[in-house]
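Engineer: Output the structure for:
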Amino acid sequence: MDDIQEHELHQIDHPLYEILRSEDIKAFNAEKAKLSELPSFAHGDFRGLDLRGLDAKGLDLRHAYFRGADLRGIDFSKSRMEGASIASAKISGCYFPHRLEADEIVMSLNHGTRMRYALLPK
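Structural biologist: Modelled structure (predicted):
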């Protein structure tokens, strides 16, 4: 059995995660651009962080916790966000992955539910 349950948060042992947790978005984006392979931020704890300006392209944010975070203007369209929670986050101007339906986003924002991806036709 996996040590990490789907609903649990955990610390991620990677310098890029530490930069992000310190809210130094400019440094995060610069360091991210240097990497050929990105670490997973799945199950990450981003509660209350100001992440405006984040380059989220290619980030694995599955099951991450964004309660009260400032996500305004972030383009998440090329990120993995299934199972993430955005309760009480600021999301004005966010561009979410196309597989996340508006109802899922609103439920997560208002009630803290985990966002589920829609099944798309083949």
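
Engineer: C-alpha from now on. contacts and neighbour counts both.
Structural biologist: Fine.

Engineer: which ones are touching the residue nearest the centre of the chain?
Structural biologist: Geometric centre of the chain, nearest residue: residue 61, 4.0 Å, by Cα atoms, centre = their mean. Contact analysis of residue 61 by Cα atoms under 8 Å, 6 or more residues apart in numbering lists 40-44, 79-82, 84.

Engineer: 7 Å instead?
Structural biologist: Neighbour list for residue 61: 41-42, 79-81, 84 [criterion: Cα atoms under 7 Å, 6 or more residues apart in numbering].

Engineer: Hmm, residue 65 and residue 42 touching each other?
Structural biologist: No - assessed by Cα atoms under 7 Å, residue 42 is found out of contact with residue 65, at 9.3 Å.

Engineer: circling back: got the contacts of residue 61 as CSV, with distance to residue 111 and neighbour count columns?
Structural biologist: CSV is the format used below for the contacts of residue 61 (distance: Cα to Cα, whole Å; neighbours: other Cα atoms under 10 Å):
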residue, distance to residue 111, neighbour count
41, 23, 22
42, 21, 23
79, 22, 17
80, 21, 23
81, 17, 24
84, 13, 25
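
Engineer: quick one more, to check against the first:
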Amino acid sequence: MTEPQIKSDLLYLLLRNGEVEEFNCRVANGESCDLTYCDFLKADLRGLKAEGLDFSGSYFRQADLRSVDFSASRLEGASIHGAHIAGVYFPSELKPEEISLSLRYGTRMRYLKAD
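Structural biologist: Here you go, the predicted structure:
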């Protein structure tokens, strides 16, 4: 399994440093970056416009995710151990049990497979 990384990508670094508004503006203007397997340890991501972003395998330990709408984002394999998640809207593919296990024990969230 790939470990979370601190990447050199400018957009990722904006998020990691809490510059969410600048990140949102740049993405709205067409810039893109690879946010898979990123380390967001203790990052303040409040206000993030996460629609269409892929955070697969990322690490959000103790991050502030309050009120972020991840419903149209990819979070498979991500971990949210100890994160602040009040008001977070998670993708419907994630079972509440997966979210709870990840929040409490740091497990990686698995998506619900269609029957």
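
Engineer: now what about the TM-score between them?
Structural biologist: Remark: TM-score between the superposed chains equals 0.95 [TM-score structural alignment, normalised by the length of structure 2]; 115 aligned residues with a Cα RMSD of 1.1 Å.

Engineer: just checking, what residue in structure 2 corresponds to the residue nearest to the centre of structure 1?
Structural biologist: Under the alignment (TM-score structural alignment), residue 61 of structure 1 pairs with residue 55 of structure 2.

Engineer: What residues does the closest residue in space to its match that isn't next to it in sequence make contact with?
Structural biologist: Nearest-residue entry for residue 55 of structure 2: residue 36, 4.7 Å, with adjacent residues in sequence omitted and distances by Cα to Cα, 6 or more residues apart in numbering. Contacts for residue 36 of structure 2 (Cα under 7 Å, 6+ apart) come out as 54-58.

Engineer: Going along the chain, name the helices of structure 2.
Structural biologist: Ranges of helices in structure 2, per DSSP state H, are 10-16, 20-28, 96-105.

Engineer: how much does the last one stray from structure 1?
Structural biologist: Once the two are superposed, helix 96-105 of structure 2 sits an average of 0.3 Å from its aligned residues in structure 1 (mean Cα distance after the TM-score superposition for structure 1).

Engineer: Of the contacts of residue 36 of structure 2, which ones are shared with structure 1?
Structural biologist: Retained in structure 1: 54-58, out of those (criterion both residues aligned by TM-score structural alignment, their matches' Cα atoms under 7 Å).

Engineer: would JSON lines of those with distance to residue 13 of structure 2 be doable?
Structural biologist: Shown next, in JSON lines, are those (distance: Cα to Cα, whole Å):
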{"residue": "54", "distance to residue 13 of structure 2": "16"}
{"residue": "55", "distance to residue 13 of structure 2": "14"}
{"residue": "56", "distance to residue 13 of structure 2": "17"}
{"residue": "57", "distance to residue 13 of structure 2": "17"}
{"residue": "58", "distance to residue 13 of structure 2": "14"}
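
Engineer: Check those against residue 115 of structure 2 and report the nearest one.
Structural biologist: Lowest distance from residue 115 of structure 2 to those (Cα to Cα) belongs to residue 56, with 22.0 Å.

Engineer: Just give me the neighbour total for that closest one.
Structural biologist: Number of residues near residue 56 of structure 2 (other Cα atoms under 10 Å) recorded here: 21.

Engineer: So it versus residue 38 of structure 2, what's the distance?
Structural biologist: Taking Cα to Cα, to the nearest Å as the measure, residue 56 of structure 2 falls 9 Å from residue 38 of structure 2.

Engineer: Give me the buried positions along stretch 24-42 of structure 1.
Structural biologist: Within stretch 24-42 of structure 1, the residues scored as buried using 16 or more other Cα atoms under 10 Å are 25, 28-29, 32, 39-42.

Engineer: Now flag whichever of those residues is closest to residue 71 of structure 1.
Structural biologist: Checking those against residue 71 of structure 1 by Cα to Cα gives residue 25 as the nearest, at 11.7 Å.
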